[in-house]
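**Q** sequence first, then the predicted structure:
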Amino acid sequence: MSVHILMYPYPTAGHIIPLLDLAHKLLHLPRPAAAAVAVTVVVTPENLHLLDPFLASSSSLQPLVLPSPEPPRRPTHRRGASSPPSAPSASSTSLLSRWFESHPSPPCAVVSDFFLGWTHRFARDRGVPRVVFSPSGAFALSVTFALWRDLPRSDEGSTVSFARLPNRPGFPWSHLPQVYRIYEAGDPEMERYREDAIGNIESWGIVVNSFDGLERAYLDHLRKDLGHDRVWAVGPILPAEGDSSAGPVNRGGPSSVSASEVLTWLDACPGGSVVYVCFGSRAVLNQRQMDELAAGLERSRVRFILCARQSSRGGHVAASDIGAVPEDFEAQVAGRGLVIRGWAPQVPILRHRAVGTFLTHCGWNSTLEGLSAGAVMLTWPMGAEQFVNAKLLVDELGVGIRVGEGLEKIPKAEELARVLAESLRGDLPQRVRAKEISGTAQDAINGGSSDKDLSDFMRCVDEQRKSKMHTF
């Protein structure tokens, strides 16, 4: 009898893809490290295409298509973006329940995104363990748990300190996740999010897309804080080099430049001479940010790839102020600059020998991809947990250089040009440290700590299945 796992990602590419990569790793665990594994992935119709390369590589992975969630309401009492939907519609819940109850071999565990705290109750009611999948790191997860459990409040100009966390970090109020800041204490919507966060804290276990050599202090903190050892660091969860079965090149959406064209362009560049600039799958620059960025790239004289989003889904920029690449920009940087509009093949780009620096919004997927490639990280966080990740990169790991902070600190073109050029130096301390961490990342997923945690996770799930102990 196989170990059947239901995986429920939050329905955006940045959350779906790492969970699919995790499924791919579980399905290809060596025997007898794991019993036979089957995975069902909940997916919405518009995201079904993301499963195509994974479905082609394994018959043990199947989709469960549910309707898209209702759009979140936009708070009116505070300025800010809409908050992420966490609860599904009643029809989706009913369909999921009927599927679960009628399946000839129902799942023995639910692995779901940390935005979906309600699935803890869903799994508990069916007598199976729920495991939180955190697409963020252990540092950000520790901050999130402390926020929603303790509910600290502050003013815009004040700092919130986390005295119980390692290194006692503190953050300006504006650097905390917006979904926490936009609600007043006691707001019913805030209480719903807190209930989901507590569901994450109370869940049976947590799988973190990180590795011991990167965040050991925060992983140990989570184990102590939660009162159990069921915290598995299994990252970096990335496709292996040369592994086409997981679709490492075509992983997101349409692009103005094919992956082969991008890699051919990079092939013509000297080693470590290119700055890659990308702000993730959701963040979009406003016009002022874009103008300074473009001017800085032009004046720096460095080779670069710029991934420019053309629509805003992340909520940080009003639709009327989406930053367009200046009309004459590409002509001015011809020969040393490549502009990609749409999805960029980020993992192959960062792994290419020509890329030495990554200017990033510090989303966790991008953070791990940059660290794994040994790139110097220029940080420009925009929201969510990105300010936490930037602090980790700059202050704790020593691989990052601060460039900007959302709309608050937009770098001037002259200073940005200087930092871009400086970041490509081969003897830069951040580069030396980045190469060290890259080696540690590779060790973790080549028989090291992350591989051991992944095998231990499957062993624990299988033991729970066999014991039929319904104490979750």
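**A** That came through, no problem. Since the structure is predicted, the reported quantities are computational estimates derived from the model, not experimental observations. Residues are numbered from 1 along each chain as shown.

**Q** C-alpha from now on. contacts and neighbour counts both.
**A** Noted.

**Q** secondary structure element holding residue 311?
**A** For residue 311, there is no helix or strand it lies in under DSSP states H and E.

**Q** that one contacts residue 281, doesn't it?
**A** No. Counting by CA atoms under 8 Å, residue 311 stays clear of residue 281, with 10.1 Å between them.

**Q** of these two, which one has the most company?
**A** Legend: neighbour count by other CA atoms under 10 Å for residue 311 and residue 281, higher for residue 281 (21 against 15).

**Q** tally up the residues packed near the closest residue to that one other than its chain neighbours, please.
**A** Closest residue to residue 281 apart from its sequence neighbours, by CA to CA, 6 or more residues apart in numbering: residue 14 at 6.7 Å. When neighbours are counted by other CA under 10 Å, residue 14 registers 19.

**Q** another structure for you, compare them:
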Amino acid sequence: MSPASVVHVALLPSAGMGHLTPFLRLAALLVRHHCHVTLITPQPTVSKAEQHLLTRFQSSFPDVNQVQFHVVPPDEDVPSAADPFFLQFAAIRRSSHLLSPILASLSPPLSAFVYDMTLISPVLPIANTLGVPYYILFTSSATMFSFYSYFPSLPAPQSFPDVVEIPGVLAIPKSSIPPPLMIPNSIFGNLFKEDSPKLTKLHGVFINTFEGLEAVSLEALNCGKVVKELPPVYPVGPFVPCEFEKVDQKGAPLTWLDDQPDGSVVYVCFGSRTALGRDQIRELGDGLVRSGCRFLWVVKDKKVDKEDEEGLDGLLGEELVERIKEKGLVVKEWVDQSEILGHKAVRGFVSHCGWNSVIEAAWCGVPILGWPQIGDQKINAEVVSKSGWGVWKKDWGWEGERVVKGEEIGEAVKEMMNNESLKIRAVQVKEDARKAISVGGGCEIALQNLREEWKKIVKNI
């Protein structure tokens, strides 16, 4: 195609696998819809997993133009205990002025620009100079986005009501609101306060979701029930896991799963950022053994994988390691989660309810036992629970609030694995997910319409 007819979309993700992975899947989706894609990647990455994923993506999609965006280092006076991913969000925001020459140099001219939800305010004036539509990719649920967009209507955090009523969506108890919003001057809280009032200035919001999962929230958002003059919210999911995401596990854990009976395994993983405390890790191991179920457990006790060098014996204790051997496999490395969830041996998923994990479970039709730890995860767990294909133990609290004992964990796992109604509903959600990306499905229609809009812009340049 001649440059004059190319639909060119630039994508700017933020820090962490939970933000990078959906952007790369969106990039793959846009390529399939005959768009030329430029991926602007903030450097350095926080984790090795991010850098490895980018390398594999580049190998699989050599036609995607990948541009490095070198960010200003964090302030030296930042406390060492601060979350490294939140620090990177702040560093990218501080470096946003460096984007202008990058975007201006892109060829052919841009038709659209999609950037991360954590960068709304600092990137907005730059995006506004491009003369093309600009959008954010909101890397959580439409239900969480309804809370995010409604946030400017709420009182100060210290005066939050016991229950926050989101018009047309749901009632969110105070206990489900992300804890950092209650902390004065937290990085996370400041992002909310600064960015959420500016949503009406965007041309649209992309969310990795679909009608069959969040019809009520999507309808409320797009009909102006939550916030008047909100731009269109496009359900462009479910983002399908891609071939480039597969990692060489040297035979495990997939080989181990191949040896297990169909529908006998519970998969346990709390995502790329959640690091449980040592006591909680050992209680979780005890609970999995007590459940009597076969299990595949991805264990993590450091937020950043570059810091994680301890062996399993030291982390779990030799006695627990011995008890696990009979029915379980424990790994510490990054795994191909979508392939694990799609394996015929896997029947259930103990999850933190990070949104990427929820969508992957929906795509594979796997019931969830939710154990939210941080951020948006209780609101996401409520989406799963209300949809009828998962449960969550609300009294287990946030990360670190209490150590949940092995007896409780074992009983909850056993209940989830034996609940036939959860499995039936999960299969229905799986069918809805696949309809969304088929011909005439919501995701396909949204992207086709957007591409037609972008083609008009190309003709007018």
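**A** Structure received. What you see is a predicted model, and the numbers here were worked out from it, not measured in a lab.

**Q** give me the mean distance between the biggest strand by length in structure 2 and structure 1.
**A** With DSSP state E setting the assignment, residue counts place strand 36-43 as the longest strand in structure 2. Following the fit onto structure 1, the mean deviation recorded for strand 36-43 of structure 2 is 2.7 Å by mean CA distance after the TM-score superposition for structure 1.

**Q** list the buried residues of the helix or strand following that strand.
**A** Where DSSP H and E defines the elements, the next helix or strand beyond strand 36-43 of structure 2 is helix 48-60. Buried residues in helix 48-60 of structure 2, counted by 16 or more other CA atoms under 10 Å: 49-51, 53-54, 57-58.

**Q** helix 48-60 of structure 2: how far from the chain's middle?
**A** Centre-to-centre, helix 48-60 of structure 2 and its host chain are 17 Å apart (CA atoms, centre = their mean, to the nearest Å).

**Q** tell me the helices in the stretch 1-150 of structure 1, going along the chain?
**A** Counting by DSSP state H, counting those that start in this stretch, residue ranges of the helices within the stretch 1-150 of structure 1 are 13-27, 52-57, 90-102, 119-125, 138-150.

**Q** that older thread, the residue nearest to residue 281 of structure 1 corresponds to which position in structure 2?
**A** Taking TM-score structural alignment for the superposition, residue 14 of structure 1 sits opposite residue 18 in structure 2.

**Q** again, but for residue 286 of structure 1
**A** Per TM-score structural alignment, the equivalent position to residue 286 of structure 1 in structure 2 is residue 277.

**Q** correct me if wrong: the residue nearest to residue 281 of structure 1 contacts residue 365.
**A** Yes. With contacts counted by CA under 8 Å, residue 14 of structure 1 reaches residue 365, the gap being 7.2 Å.

**Q** burial of the closest residue in space to residue 286 of structure 1 that isn't next to it in sequence, as a residue count?
**A** Excluding its sequence neighbours, the residue lying closest to residue 286 of structure 1 (CA to CA, 6+ apart) is residue 323, at 4.2 Å. By other CA under 10 Å, 22 other residues sit near residue 323 of structure 1.

**Q** is it true that residue 323 of structure 1 touches residue 293?
**A** No. Using CA under 8 Å, residue 323 of structure 1 is not in contact with residue 293; the gap is 10.4 Å.

**Q** tell me which residue of structure 1 lines up with residue 150 of structure 2.
**A** By TM-score structural alignment, residue 150 of structure 2 lines up with residue 146.

**Q** residue 358 of structure 2 too?
**A** Under the alignment by TM-score structural alignment, residue 358 of structure 2 pairs with residue 367 in structure 1.

**Q** surely that match forms part of a helix?
**A** Yes. With DSSP: H, G, I helix; E, B strand; the rest coil as the criterion, residue 367 of structure 1 is part of a helix.

**Q** show me the contacts for it.
**A** Residue 367 of structure 1 makes contacts with 360, 389, as judged by CA atoms under 8 Å, 6 or more residues apart in numbering.

**Q** kindly report the same for residue 443 of structure 1.
**A** Taking CA under 8 Å, 6+ apart as the test, what residue 443 of structure 1 contacts is residue 449.

**Q** for the alignment partner in structure 2 of it, which three-state class applies?
**A** Counting by TM-score structural alignment, residue 443 of structure 1 lines up with residue 435 in structure 2. Assigned with three-state DSSP, residue 435 of structure 2 falls in the helix class.

**Q** now swap in residue 358 of structure 1 and tell me
**A** For residue 358 of structure 1, the assignment made with three-state DSSP gives strand.

**Q** so it makes contact with residue 372?
**A** No. The criterion here is CA under 8 Å, and residue 358 of structure 1 misses it with residue 372 at 11.8 Å.
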